[in-house]
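J.: Give me a 3D structure for the following:
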Amino acid sequence: MVFNSFTFAFFFLFVLAVLPWLDTRRSNLFLLAASVLFYAAWDVRFLLVIAFSTGFNFVTGQRIAMATGLLKKRWVWFNITINLGLLGFFKYYQFFADNLNALLAPMGISQGLPALHIILPLAISFYTFHCISYVIDIYRGQLQPASRFTDFALYLMLFPHLVAGPIVRASHLLPQIAARSRPSQGDWDAGMFLILWGLFKKVVVADNLAPKADRLFALSQAGAAEVVLGTVAFAFQIYADFSGYTDIARGAARLMGFHFDLNFKFPYLATSPSDFWQRWHISLSQWLRDYLYIPLGGNRCREWRVNLNLMLTMLIGGFWHGAAWNFVLWGGYHGALLCLHRAWSRHVSPRLGLGKQVGAFKWSAVPAILLMFGFTLYGWLLFRASSLVQVASFTRALFVPLSFPERAFCTEMARQAFYFMPMMLVEAWMIRRAKTELVFGSPWRNACFYVVLVYAILFLGAKSGEQFIYFNF
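T.: As a prediction, the model looks like this:
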């Protein structure tokens, strides 16, 4: 039941039609039932895993709140061990088994770990991180455990954020569940725009760029021009796809009376690696910072240790995305960028008299934006590649002159820009107006813009019905 399907549209309209007739307690129970149905529509077997996670984390959260001293810490480590063990078994067992068996084969050991052909439960990466942050916040005294099991279950399974985020902190969502307010007119305006804007980004931009990116990454070898075109296509595809999903999730939640925080903030206008991670998948970046980087010591250590903390955080963040070496490489690449930028900012930039870009957009920041976008593009090549062999082949191709005439290259880039430039122009307008949600003051302007979006979705959108990229994680 994907967001860009008629099945979800009918499901969501039914939910919106029922909610006004129910009080807070009954509406929460109804939303929990709807979320269970939404999740079960993918594969009813997945319910067993998420039901165990829900019950286990609710009980251990209560135990952590009641325990003291060493027992409190033991409950936390027990909870984290089980959560990560569950994620590791379903998501990473086959990866480790394949790599271990490959290492043992030259030694004459034919069989190490058996192949189990495990089906990855949908959204396990996201709800595992929700569970871990929930119990750690209780341990730190920053959150009281949910008093009702159904409230905690709804926090974990609320269908807008269940499958691919954003990662919503319990301290932010549980109070809204306990005292849910009815959506205001402003919520309806913002919610409708976010849903339509998210669908436009997904159906018109991401799904039309997908074949161009897929064409490149289906090859084992390619020329420099093909690599550049395919990687640019994927860069805007994944941004439109994932930020589009988040916009729909935030809009749907808004129409039901819930508010989710911003998850993307124009990441391709980042001027540095650290700036990029304050703009891209913000909920994950903040989760890694608060529950991994800072507990490792953060930037309170010696310089070598700070760099190690950055590298470990990004390696784990990359591996979280998928059980493949290219994700580890992608995480390590961004970790290296963060370490190098930190060294530059501390030791080189002050000597050159280079100031830090702050505040509103300035034209003087354009060189830094273009340089960072180039670094980001190569990162997406690592992320999307199907193997390390393909990474090596495409990297070599980038050092060879363009493999077909410049005019053809520009023509193809212009075709791709036809899909992503309208999106970028609208979001540039949003920056100029200092808005994170585009809502015109006039109802007539709102209506006209909605008509344009609906027309584009119906008649310019790809007909392939592509699944959202982050559903795979």
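
J.: Please make it C-alpha for all contacts and neighbour counts, starting now.
T.: Noted.

J.: how much space between the closest residue to Trp42 other than its chain neighbours and Met256?
T.: Leaving aside its chain neighbours, Trp42 sits nearest to Met1 (6.8 Å; criterion: C-alpha to C-alpha, 6 or more residues apart in numbering). Met1 is 18 Å from Met256, where distance means C-alpha to C-alpha, to the nearest Å.

J.: Please, where are all the helices along the stretch 1-150 of the chain?
T.: For the stretch 1-150 of the chain, the helices defined by DSSP state H, counting those that start in this stretch occupy 6-18, 24-40, 46-66, 69-87, 93-104, 124-139, 149-157.

J.: Could you dump those helices into TSV and include distance to Leu338?
T.: Listed next are these as TSV, based on distance: least, C-alpha to C-alpha, whole Å:
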stretch	distance to Leu338
helix 6-18	40
helix 24-40	37
helix 46-66	34
helix 69-87	26
helix 93-104	27
helix 124-139	23
helix 149-157	32
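
J.: one more, for comparison:
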Amino acid sequence: MVFNSIDFVFFFPIVYFLYIIGTKRYQNILLLFSSYFFYGYWDYRYLSLLFISTVVDYFSSLGIVRSTSPGRKKFFLILSLASNLGILGFFKYFNFFSKSTTELLNHFGFQADSFTVNFLLPLGISFYTFQTMSYTIDVYKGKLEPTSNFWDFALYVSFFPQLVAGPIERATHLLPQISKQRILNLEETSRGVFLILLGYYKKVYIADNLALIVDPIFNDPSSSGSQVLFANFVFFFQIYGDFSGYSDIARGLSKMLGFDLMMNFNLPAFSLNVGDFWRRWHISFMSWLRDYVYFSLGSKDSSELRKNINNLIVFFLSGLWHGANWTFVIWGTICGFINLGHKYLSPYLPSSPKNRVARVFYLMGAFFLTINFISFPLIYFRSPSVEIAWMHNKAILLNFGSLDPKLITKFVKNIFFLMALEVYMYNTDDEFAIFRLPVYLRVAFYLIFFYSILILGNFANDAFIYFVF
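T.: Below is the predicted model:
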């Protein structure tokens, strides 16, 4: 089930009505049942994986705190990591590594046939696996006391608004909200409705309409270099609308239910530089890699070389997490080198001028350059294979060609209103700055949202891009 489907339009109001009339204990049971129904609606067979992950991490965490020896504590941690990464590795990466190994052996003259398994990638497995692992790791490090309530923990793992595409929550943030009585109020409900409308606007109007520009260019082998570069730039805004739109809807639904999920995107189009961008983009995932991978590699007290290598490892793993394809690995690795390049060039870059007018032009230039640096490796992210990505790269170098100005006009018209709204959010440093406006202006915003979604929206594609990750 996806947020922008007719099924969900009927599903959530029913759940919400039953939710608001119940007590906390009843609410949690309802949400747990609803979450399993939400996930099982896609393919009920994969509910077993969700349940296995829940059981393993629940009992592993209890085993850690009840163990008296360090070795036994480590055993339960390894049990959790091996189980979670084993399931993730088998379902997401088995075929990828099997094919890659076979191709490598054949390249060196060995005769080998790849063995692959035909199954669907479980929806959201990369997201909920990282969420459950962080729980056990935090318990092992003494940062968190494990919950003794299995059903609360099961809801933490399966909470349907953020189950399949994040944000990847931390137990220290979400579990206390599950265990306490939640009081619904008009302010948070209003903010939730705003986030839901904004999310649908980003997905149906922004992302899915921009796909009509991006897809024909990337799917055409004869596309010129200028078309590919433009489509690559537009794809940044498409994936931003798609992914941040999902996160906004997830956070909005959660607010209506009395929960506060972490912000996953903080106006990434307004990043001053590459480093700033990665602090604003997919925040829950990038902070997860920082806390559980980068710091675990000993980066705090390491040499400069070691920190740089660890940085590349993190971005390499980021690419691999996104998909079992060398295109994602290359994308992540390039992003790592770009990040390192910024690290060493930043001392030589001009600082923001004090003059207000000059500062506006400085910021506009910084935003534009940052988006271009981030967009550059997206050729690999968007292409289905390395060969096709290389074909597009050759077009940029050897067949630059021309670009239809109508495409630029269409793109600008599509993102203009969202960018204007985000400029206001950026200047006020408040994602809910719309509530500072007079009522009649807020009504105008909502009418624009409704009109753009229902009349101008593209409903041909209901899938979210990050569902495949």
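
J.: before we move on, the earlier item: mind checking which of Met1 and Met256 of the first structure has more residues around it?
T.: More neighbours surround Met256 than the other of Met1 of the first structure and Met256, with 23 against 15 (other C-alpha atoms under 10 Å).

J.: Okay, the more buried one and Trp21 of the first structure: tell me how far apart.
T.: Distance from Met256 of the first structure to Trp21 of the first structure, counting by C-alpha to C-alpha: 13 Å.

J.: could you say which helix or strand contains Ala414 of the first structure?
T.: Using DSSP states H and E, Ala414 of the first structure falls within helix 406-432.

J.: roughly how far is the helix or strand just after that helix from the heart of the chain?
T.: Moving toward the C-terminus from helix 406-432 of the first structure, the next helix or strand (DSSP H and E) is helix 443-459. Chain-centre distance of helix 443-459 of the first structure: 27 Å, with C-alpha atoms, centre = their mean, to the nearest Å.

J.: For the spatially most central residue of the second structure, give its distance to Ser244 of the second structure.
T.: Centroid-nearest residue in the second structure: His282, 4.9 Å away (criterion: C-alpha atoms, centre = their mean). Distance of His282 of the second structure to Ser244 of the second structure, computed by C-alpha to C-alpha: 8 Å.

J.: Just give me the longest helix of the second structure.
T.: The helix that spans the most residues within the second structure, counting by DSSP state H, is helix 225-256.

J.: next structured bit after that helix?
T.: helix 274-280.

J.: mean offset of that following helix relative to the first structure (after superposition)
T.: Compared with the first structure after the fit, helix 274-280 of the second structure shows a mean deviation of 0.9 Å (mean C-alpha distance after the TM-score superposition for the first structure).

J.: And that helix, how far out from the chain middle?
T.: For helix 274-280 of the second structure, the distance to the chain centre is 14 Å (C-alpha atoms, centre = their mean).

J.: tilt between the helix or strand that contains Arg306 of the second structure and helix 125-140?
T.: Element membership for Arg306 of the second structure (DSSP H and E) is helix 304-322. Angle of helix 304-322 of the second structure versus helix 125-140, following axes from the mean of the first three to the mean of the last three C-alpha atoms, to 10 degrees, is 130 degrees.

J.: Now do whichever helix or strand comes after helix 304-322 of the second structure: which range of the first structure does it align onto?
T.: Counting by DSSP H and E, the next helix or strand C-terminal to helix 304-322 of the second structure is helix 326-345. Under TM-score structural alignment, the match for helix 326-345 of the second structure in the first structure covers residues 325-344.
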